[in-house]
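> here is a sequence together with a model predicted from it:
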Amino acid sequence: MNIDQIIEQQRTMFSEGKTLTYTIRKHQLQKLKQMIVRNEKQIIHALKTDLNKSEYEAFMTEITFLYAEINEALKLLWDWMTPEKRKTPLLHQGAKSFIYKEPYGVTLIIGPWNYPFHLMIAPLIGAIAAGNTAVLKPSEYTPAVSKLLANMIHDTFDQNYITVIEGDEKVSQALLEQKFDYIFFTGSKAVGKVVMEKASRHLTPVTLELGGKSPCIVDKDARLDMAAKRVAWGKFINAGQTCVSPDYLLVHEQVKEPFLAKLEQATKTLFSSKPLQNDQYTKIVNERHFKRLSAFLQDGHIRFGGKTDELHHSIEPTVLEDITWDDPVMQDEIFGPILPVRTFRHLTDVKGEIDKAPKPLALYYFSESGKKQEWIAKNISYGGGCMNDVVMHLANPYLPFGGVGPSGMGSYHGKTSFDTFSHQKSILKQTTKIDLAFRYPNSKLSLKMIKKMFKK
C-alpha cells in the first residue's frame, strides 16, 4: 500500500469511531505492553546491532521507562478520559461547564536514532491513550531497530490503526506532504524547522522535541563525589548521544581541579579505563557523526580521553579544557561523548554564560544550597532539569518533558502525553428551565445590571 492509501484507511477507521472507547484504548495499550514483553530479547539485540548498546543500557534506557508509562496510562486512563468540570460564571446561571478530551485523528510520529525504540513508543502511548491512529516513521540510521519495530507493529496491530513506514529522508518528506491531524517529531533543530514548515501548510499542530546546549553547573558547595559520578553517567551513557545529556560544564573555579579529578575517576569506573576495548560501550551511530565529533577534539586541550577508533566509530569519554564560546565545539549541540569545561566565579555570572546559546532543553545544578537552587530555577529559562542530578527528570512520568524556544515546543510523558494528543474541547451545558432576561439588549436595566455584575 502507498502512503496515501494508508492514511486514508486510518482516517476511515478513526471516523468510524473504532479507536474512541475506553475499552478499546485500554486493550490496545495492553497489547502494546505485551508486544514489548514478547520481544525484549530482540529489541536488545537490535540495539546492540545498531549502536552497540549493552543489555543493561538497552533495558534501562529504552524499555523500563516504557513499562512505567504504559502502566500509568492503564491505571489512570479512565480518569484522564472523564470530562473535567469547570466553574461557570453568574452570567451563565443554570449552566454547567466541562472540558472534553477529543482525539485529533490520524497522527504522525517521527523518531530519532539515538534512542530509536524508546522515542518511537513513548509518544505512541499517548496517541493510543488519547484515541488516535498513528503512522510511525523510525530513523533509517538504526536499520535493525527500524525493521524490528515494523515487524512488531505489523504483527500486533491492524495497519489501519497503527503502522510503521520505513525509509530514508525522501520517505519522511513524502509523509510530511500529507495532511495529518497531529505531528510529533523528535530530532534535530534543522529537521524540526522543516517539520514545522510542512505542517503549517495544513495548519497541523505539532510537538517538537529538539535539543540544544544543556549546561551542567557544579557550584563550590556541591558534593563533588556524588556530582562527578552522576555527571559521568549522564554525559557518557549512550556515548553522549542523548538530547538531555550535559552538553558543557560550568564549574566554580575553586573546585575545578578536584572535581575534574573525581570526574575522570568516575568515568573510568563506569566505562573502564580502556573504553574503546569495552564491548559494552556504545558506538557513534555512523561515519558522518563520528567525523563531526572527532573534529571537536582539536578544540582547547584534552584533560582526559580523546582516543578514537574510526573502524568501529567509537570515541572515548573526553573532557576538554580551555574552551571558549568561539570554538566549534560550542557552536551547537555536541551529541557525543565530549564534554567541554568552563569556569565561573559568581553564580550571577552563570546566567550570562548560558545566555550565549539559545534556551537549552535541560539544565543541571549541583549545590547544597536550597536558596541558590531556587535562584537558578527562577532566573534561567530552560526546558526542564534536575538539582543535584542529571537526566533523571526525563524518567519521571509525573513531570511533563519538553523544550522551550529553539529546544522544542510542547511536552509529553504520563498524563501530559494524553493531553498532547487530545484536543481540549470546551462544552457549556445550558439549562432550558430558566432564561435570564438581562442577557438580551432589550432595556437600559439590562445594561445596568451587567455593568454592576462585572465591576464588582
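Cool, the structure landed.
> every contact and neighbour count from this point should use C-alpha atoms.
Will do.
> just say helix, strand or coil for residue 428.
Using DSSP: H, G, I helix; E, B strand; the rest coil, the structure places residue 428 in strand.
> now do the same contact list for residue 403.
Neighbour list for residue 403: 209-211, 360-362, 382-384, 409-411 [criterion: CA atoms under 8 Å, 6 or more residues apart in numbering].
> mind running it again at 7 Å?
When contacts are counted by CA atoms under 7 Å, 6 or more residues apart in numbering, residue 403 is found next to 209, 361, 382-383, 409.
> please pick the buried ones from these.
Neighbour counting with 16 or more other CA atoms under 10 Å marks 209, 361, 382-383 as buried within the contacts of residue 403.
> widest-spaced pair of the contacts of residue 403?
Spanning the widest gap among these are 209 and 382, at 13.1 Å by CA to CA.
> buried residues in stretch 287-300?
290, 293-294, 296-297, 299-300.
> between the residues you listed, which sits nearest residue 279?
Once CA to CA is applied, the member of these that ends up nearest residue 279 is residue 290, at 17.7 Å.
> just to revisit the earlier point, keep only those of the contacts of residue 403 that are in strands.
Within the contacts of residue 403, residues falling in strands by DSSP state E are 209, 409.
> take this one as well and set it beside the first:
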Amino acid sequence: MTDGAMTGGIDDGIGDAIAATFTRLRTTYDSGRTRPHAWRRAQLDALRRMLREHRDDFAEAVHADLGKPVAETMLTELDLVAAEARFARDRIGLWTRRKPVVMPLALQPAAGWTVAEPKGVVLVIAPWNYPVLLTLEPLADALAAGNAVCVKPSELAPRTSALLARLIPRYLDPDAVAVVEGGAGETGALLAHPFDHVFYTGGERVGRIVMKAAAEHLTPVTLELGGKSPVFVDGTADLAVAARRIAWGRFTNAGQTCVAPDYVLATPDVAEALAERIAVAIREFYGDDPRCSPDYGRIVNVRHVERLRGLLPAAAASTAAPAGPARPTSSLIRVASVFGAVSDMVRRRLGSSGGGPAPDAAGRVVCGGVVDRAARYVAPTVLFGTSPDAPVMREEIFGPILPVLVVRDADAAIRFVNARPRPLAAYVFSRDRATRLAFERRTSSGALGFGLPLGHLLSARLPFGGVGASGMGAYHGKAGFDTFSHVKTVTVKPERPDTLRLVYPPFDAMTRGVVDVLRRLS
C-alpha cells in the first residue's frame, strides 16, 4: 500500500491539543469506564446506528474523495463495518470468559486460567483507500476489547476524515473515543505519546517510521501493509471465470486495494488468452470507455496518477479518450467472448503466442493505457508479456494496472513468488490438487485464495494480516479482539494444605525423593 508523506513539523497549539486528548483518554480508561460489557456493547450499537443513519453522507464523502461508486462503498466499507461490529458485540461475553488451564501435579491443589483484558489507550492510524472501513473496523475491534481509542483518519481523504470527526463524538463516548485530524505532523505528535497499542494501515515506508516511534515507548504495533500480491493461472482453470474474478479483484476501487491481485503469472498455453479475456471482463464491467462508467472510481490524487503513468509502457499513458458508448451492447460482449474462445483454440492447436510481447519491458497494452491527469483517471489496463525487471514489477502498483507474465509452470511461479518479499495475499486459479497443495505448503503470504481474490477481506471469521514485509499482527473478529487485548494468566493455590513444604529447602534426602517422584509422574 502506498503512503502519504510523514514529514513536517507541528505548532505548539496542536501539540498541546493532542497531549490533552491523550490525557483525557488515559483518565477515562484508568477510571474503569470502558471495561464493563454493557459499555462495550453500547458503543458497538452506536457505531452501527451511526452507519445506518448516515449511509448517504458516508457514500457522498467517499465519492468526493475517491470517486468510488455508491454501491461499492456500501458493499466494501459500510456493510463490512456494520457486520464486524455486530459479530464482535454478540461474542464479547464468550471472548472475555475465563479459560481454565490444568495446573502441574507438583503444584496441586491449585487452579489456573487466562482472562482477556483491554490493553488500555490505543491509536488507530487509518489509510485513504478505504477511509471508512479501515478506520472503523479496527475501532470496532478495539471497543469490543474495552479500550479507549484515538483515531487518526487519513488527510488524503479529507471529506471522509471531516465526516468521521464530526459524527464519532456524537455517537460514541467522547471521553473514551477521540478523532485527531491532520497530516504527518499530527501523526508524529500522536506517536510521541505512550499509547498501549498502535494499529497502522498503510505502506512499508511509513510502517517503519511508526514502528520506530512506537519502540521508544516499547509499544506493541500491528502493521497492515501491502506488497505485490500474485495470481497464478494454469491451463486447468476456467479462463472466463478466472478473468472475471481477477478483473473484479484488481479493478475494484480503481485498483487501490492492498490485497488486490498485483500481477498475474500464467502458463504459456493460457497467458495471452487470459490477458484478452480480462480485457473482455473489463468491458463487461465498465463499458468501452470506463471513464464514463458510474461504477469505476478515480485515483486519490494527481501525485499517484503521475506515479501510475510512470509504470505504463512508453507508448501508452496518453490523455486521449477512446470513443464509444459507456457500455458495450450485449452482442458486442458475446462477439468478444466468442473471439476469446476461438483465440484459445487456435493458440492451443498451433502453439502460437500471437506475435509475442512488445519490446517495451512493461509489455504490450492489451487494453487501457489511458491517463487523464485532470480527472484523476487511469483506465483499467492489462499488460501482456511484462518483464520481471520492468518498473511496474519493482513496487506495489496500487492502481488499475495488471501485468501478465508468462511462466513455464507452477514450480516456476512458486520460485518467482518466493524470490520476492512475502505478499499480503496470493491467489491461485487451478483445478489441479497438487498445484494447490504446492502453493499452500511452499509459499508464505498473509492469506491464500484458491479461485477467489479478496475473499478473506470480507469475513469477520477469518484473521486478516500480513507476514514479513506485508505486515505483522492480524484483526477481524476474534483476531481483532485478541490484537487489542492482553491475555493475563491467573493462578491460585489454597494456603492449606501447604504442599509446597515438600519442596522447600533445605534439599535433604526426603525432598530429593519427592522431587524425583514428581519428575517421574509429570
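Sure, I can see it. Since the model is a prediction, treat every value here as computed from it, not as a measurement.
> quick check: TM-score for this pair?
Scored by TM-score structural alignment, normalised by the length of the first structure, the superposition of the two chains gives a TM-score of 0.97; 456 aligned residues with a CA RMSD of 1.3 Å.
> quick one on the thing from earlier: okay, the contacts of residue 403 of the first structure in JSON lines with distance to residue 107 of the first structure next?
Listed next are these as JSON lines, based on distance: CA to CA, whole Å:
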{"residue": "209", "distance to residue 107 of the first structure": "16"}
{"residue": "361", "distance to residue 107 of the first structure": "24"}
{"residue": "382", "distance to residue 107 of the first structure": "27"}
{"residue": "383", "distance to residue 107 of the first structure": "24"}
{"residue": "409", "distance to residue 107 of the first structure": "17"}
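> which one of the contacts of residue 403 of the first structure is nearest to residue 24 of the first structure?
For the contacts of residue 403 of the first structure, the nearest to residue 24 of the first structure is residue 209 (28.3 Å; CA to CA).
> and the residue mapped onto the closest one from the second structure, how close does it get to residue 423 of the second structure?
The equivalent of residue 209 of the first structure in the second structure is residue 224 (alignment by TM-score structural alignment). Distance from residue 224 of the second structure to residue 423 of the second structure, counting by CA to CA, to the nearest Å: 11 Å.
> list residues touching both of these two?
In contact with both residue 224 of the second structure and residue 423: residue 470, using CA under 7 Å, 6+ apart.
> list the contacts of stretch 340-353 of the second structure.
So stretch 340-353 of the second structure is contacted by 269, 273, 276-277 (CA under 7 Å, 6+ apart).
> in the first structure, what stretch matches it?
Following TM-score structural alignment, stretch 340-353 of the second structure has no partner segment in the first structure.
> stretch 26-40 of the second structure too?
Counting by TM-score structural alignment, stretch 26-40 of the second structure pairs with residues 11-25 of the first structure.
> kindly report the same for stretch 107-125 of the second structure.
Counting by TM-score structural alignment, stretch 107-125 of the second structure sits on residues 92-110 of the first structure.
> ok, now stretch 374-387 of the second structure?
Going by TM-score structural alignment: stretch 374-387 of the second structure matches residues 311-324.
> that stretch: which residues count as buried?
So for stretch 311-324 of the first structure, counting by 16+ other CA under 10 Å, buried means 313-321, 323.
> biggest helix in the second structure by residues?
Counting residues, the longest helix in the second structure under DSSP state H turns out to be helix 330-350.
> mean offset of the helix or strand following that one relative to the first structure (after superposition)
Sequence-wise, the next helix or strand downstream of helix 330-350 of the second structure (DSSP states H and E) is strand 364-367. Following the fit onto the first structure, the mean deviation recorded for strand 364-367 of the second structure is 1.6 Å by mean CA distance after the TM-score superposition for the first structure.
> from residue 30 of the first structure, how far off is residue 10 of the first structure?
Going from residue 10 of the first structure to residue 30 of the first structure by CA to CA gives 21 Å.
> neighbour count for these two, which is higher?
Legend: neighbour count by other CA atoms under 10 Å for residue 10 of the first structure and residue 30, higher for residue 10 (24 against 15).
> in a helix, that's where the more buried one is, yeah?
Yes: counting by three-state DSSP, residue 10 of the first structure is part of a helix.
> how close does the nearest residue to it once chain neighbours are set aside sit to residue 18 of the first structure?
Leaving aside its chain neighbours, residue 10 of the first structure sits nearest to residue 160 (4.6 Å; criterion: CA to CA, 6 or more residues apart in numbering). Separation of residue 160 of the first structure from residue 18 of the first structure (CA to CA) stands at 10 Å.
> so the two - more neighbours on which side?
residue 160 (19 against 15).
> rewinding a little: so which of the contacts of stretch 340-353 of the second structure are in helices?
273, 276-277.
> output the residues you listed as CSV; include the columns distance to residue 241 of the second structure and neighbour count.
As requested, those are exported to CSV (distance: CA to CA, whole Å; neighbours: other CA atoms under 10 Å):
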residue, distance to residue 241 of the second structure, neighbour count
273, 13, 26
276, 13, 23
277, 9, 26
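> what's the closest of those residues to residue 166 of the second structure?
The closest of those to residue 166 of the second structure turns out to be residue 277 (CA to CA; 45.1 Å).
> can you tell me what residue 171 of the second structure aligns to in the first structure?
Counting by TM-score structural alignment, the partner of residue 171 of the second structure is residue 156.
> just give me the neighbour total for its match.
By other CA under 10 Å, 15 other residues sit near residue 156 of the first structure.
> tell me who's in contact with it.
Remark: with contacts taken as CA under 7 Å, 6+ apart, residue 156 of the first structure is in contact with residue 35.
> how about residue 453 of the second structure?
Each residue near residue 453 of the second structure by CA under 7 Å, 6+ apart is listed here: 245-246, 249, 427.
> find the centremost residue of the second structure, please.
Central residue of the second structure (CA atoms, centre = their mean): residue 258, 5.4 Å from the mean position.
> that residue -> the first structure?
By TM-score structural alignment, residue 258 of the second structure lines up with residue 243 in the first structure.
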